[in-house]
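1. Mind looking at a prediction? Sequence and model below.
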Amino acid sequence: MHSHIAEAIKQPDLIRLQPDLICLRFETMKIYSALGAVRHLLDSGAVKPGDTLIDSSSGIYAQALALACHRYGLKCHIVGSTTVDRTLRVQLEILGATLEQVEPSKNLRLDQELRVRRIAEILEENPSYHWMRQYHDEIHYYGYREVADVMDREIPAGPVTLVGGVGSGASTGAIATYLRDSGRDVSVVGIQPFGSVTFGSEHVPDPDMIIAGIGSAIEFRNVRHDLYDRIHWVNFECALSGSVELLRSTGVFAGLSAGAAYLTTLWERRGNSSRTYVFIAADTGHRYVEDAYAQHRGAKGIETLRPHEITSLDELKPPWSAASWRDMSRPAHGS
């Protein structure tokens, strides 16, 4: 029996879609990140019950941190993107978390810079607040050891390819690290949006992309680039097509990053049955209904989509590019 709702909803579901294809599905994946980080801070004495934790979020992490604070008796303040919708705002308010949202912006860089700037102002006014630094602090890796343990127990022995959004580095990177520590042969395929500096696509904009959590217009310092074997850059149109096909063919209703990961996984596993492929569905599809799923009639059939394979970041182009990251030629504007 669980002692708190946060412990219950963090549990992932491993869904076997094909003998060698598994979906690692979460209701909200970042609860692992938040719970692991908050436990570490409390155990180390860096914070104590009653303290206020603060961070920036485009949505998923806000809920995760609010639940972790509720679980451990801490206060929570979120500086949010405009993508934080009414459903989440109401939840945060009832949970006792406070939220302020920055001015609307079509520019991902400006949105994130505004949030970070506002956090700096708040910390200057409230020096006792603890900034969680989900984009920079490696304490957000810790919680994912449990996910890796579950995967190691339930996935048959043999090599694994893990596919998912790179994000702040504390998801695909952390899970892969702990799986490798257990002795698994793991290759990692990371998903990035165009416009993200993390893997050098900031010079290729995608104004329609609304899954900011898997990439960034500012540097994420807890991303370990050397953990990734392959990178796929996917635009909104391809992510939507992948999400619609994932729901249509498997019944899995998940966010846009899951659609991008599903599309990427199907491409990576073609003709290779020697590995088990696991892709991450980090959240459910509910918050993407109006801005994405409602456009499902215009989604392309994924059989018509294929990536542009590149060897240099100068060759990046929408709607979908892919590369062996370890062999990548990286110009001055790349990561």
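-> Yes, it's here. Since the structure is predicted, the reported quantities are computational estimates derived from the model, not experimental observations.

2. contacts and neighbour counts: CA atoms only from here.
-> Will do.

3. three-state assignment of L17?
-> When classified by DSSP: H, G, I helix; E, B strand; the rest coil, L17 comes out as strand.

4. Give the full set of residues in contact with it.
-> 23, 250 (C-alpha atoms under 8 Å, 6 or more residues apart in numbering).

5. Next, find the distance separating it from T172.
-> Here L17 is placed at a distance of 20 Å from T172 (C-alpha to C-alpha, to the nearest Å).

6. take the one below as the second:
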Amino acid sequence: MTTALCPPGTANPELLALLGRTPLARIGTPLPQPHPGFWAKLEYLGAGGMKARSAVAILRGAHARGELPGGAPVVESTSGTLGIGLAFAGQALGHPVVLVGDSELEPSMRQLLRSYGARLELVDRPAERGGWQAARLDRVRELLDRMPGAYWPDQYNNPDNAAGYLSMARELTDRLDQLDVLVCSVGTGGHSAGLVEPLRRRWPRLRVIGVDSVGSAIFGQPARPRLMRGLGSSIHPRNVGHRHFDEVHWVGPAEAVDACRRLARGSFVSGGWSTGAVALVSAWAARAQPGAVVATVFPDGPHRYLGTVYDDDWCRARRLPAPVPTPVEILHPGAVEVTGWARCRTVVDPLDPPREPRP
């Protein structure tokens, strides 16, 4: 695809009034076993989806620092969800948006991003190290070299990513009298980093559970090709605050698919890989700690997954194993490579230098 400078955008700041204020739903569907229930923030019902919050915060922060001139193009890598958020922010703040996806991006998501006015470029093969994410980032850097004045939000490392979720934290404290356990999917690390500190100021004893994908490197497992998209990472985003998490769960595709379908049949709210994974772990947390108030965030809805998560033929072709009803516990992220739902109460930052043993 040829690369040309984008025409300047026209700002539509009235869109910003649509940001956030999403419903908080009580979920009681067995997942897969009965549980006391948990709260879920339905971010897919907000304009631009969950990541519109971070996209607006990132572009506003860049404006304030003088890094993003008015009307300059914005170039970023996406697996889909941030792309929708940036398309929203670009329209609201007056910036053309160029998105770099990959050939595994669903056709429906490609159409949607283009319909929202974003220009989409696709990489056709994963990088030898870092997979699709690294390949997309390499293309982003190529585009920045060819587009003087373009801005790269760098969602994985930009602290304004987390700042975008302060509004969500306020919405949770306004609705809940008590919160004991917060369950967060982890990809760029933005929404967990943005929620934990303000929520712990309100509830100092809050426990935080991170939910990752099997095959993700974020919490010290080896990076592998991943069927699940939207959570997990083959690289190490600096926005992930490992110190915030009390434990981590890795969820496999079989468990996520099962949870998504149970949610759709029993609660009429569901979503994709991240939603299924956090719902499964939230139900587990509610069972494991009777009487605790548990909350999570459903990042997106089911529509982009109709040809994957909700398609019987697609799932059969991938030979997904039977989902397991409870997680296997491992003592350390480096102890064993997990292949399905597992939990670990030792949380480490893989980039921290190893400590010398005491004499």
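-> It's in. Quick caveat, the model's predicted, so the values are computed rather than measured.

7. For structure 1, which segments count as strands?
-> Counting by DSSP state E, one finds strands in structure 1 at the ranges 13-18, 21-25, 52-57, 75-80, 98-101, 130-131, 160-165, 186-192, 230-234, 276-281, 308-309, 320-324.

8. what about the fifth one, how far off from structure 2?
-> Think strand 98-101 of structure 1. Following the fit onto structure 2, the mean deviation recorded for strand 98-101 of structure 1 is 0.8 Å by mean C-alpha distance after the TM-score superposition for structure 1.

9. Longest helix in structure 1, please.
-> If you go by DSSP state H, structure 1 has its longest helix at helix 108-125.

10. show me where structure 1 has helices.
-> Using DSSP H, helices in structure 1 cover 5-9, 30-44, 60-72, 86-95, 108-125, 145-154, 172-181, 236-250, 256-268.

11. The third one - contacts with which helices or strands?
-> If contacts are counted by 3 or more C-alpha pairs under 8 Å, 6 or more residues apart in numbering; DSSP states H and E, helix 60-72 of structure 1 sits against helix 5-9, helix 30-44, strand 52-57, strand 75-80, helix 86-95.

12. Next, format those as a markdown table and append distance to P159 of structure 1 and mean neighbour count.
-> Compiled in a markdown table, the helices and strands packed on helix 60-72 of structure 1 are given as follows (distance: least, C-alpha to C-alpha, whole Å; neighbours: other C-alpha atoms under 10 Å):
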| stretch | distance to P159 of structure 1 | mean neighbour count |
| --- | --- | --- |
| helix 5-9 | 28 | 16 |
| helix 30-44 | 24 | 21 |
| strand 52-57 | 34 | 23 |
| strand 75-80 | 39 | 25 |
| helix 86-95 | 38 | 14 |
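
13. Could I get those in CSV, plus columns for distance to Q295 of structure 1?
-> Shown next, in CSV, are those (distance: least, C-alpha to C-alpha, whole Å):
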stretch, distance to Q295 of structure 1
helix 5-9, 29
helix 30-44, 27
strand 52-57, 25
strand 75-80, 26
helix 86-95, 21
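
14. How many neighbouring residues does G220 of structure 2 have?
-> Neighbours of G220 of structure 2 under the rule other C-alpha atoms under 10 Å: 18.

15. wait, I meant E67 of structure 2
-> E67 of structure 2 has 16 nearby residues by other C-alpha under 10 Å.

16. mind checking what it lines up with in structure 1?
-> Using TM-score structural alignment, the equivalent of E67 of structure 2 in structure 1 is A46.

17. For R133 of structure 1, see how far away that match is.
-> Applying C-alpha to C-alpha, the value for A46 of structure 1 to R133 of structure 1 is 14 Å.

18. One more: K317 of structure 1?
-> Counting by C-alpha to C-alpha, the gap from K317 of structure 1 to R133 of structure 1 is 31 Å.

19. what sits up against stretch 315-333 of structure 2?
-> For stretch 315-333 of structure 2, using C-alpha under 8 Å, 6+ apart, the contacting residues are 32-33, 219-221, 249, 253-255, 258, 284, 308-309, 336, 340-348.
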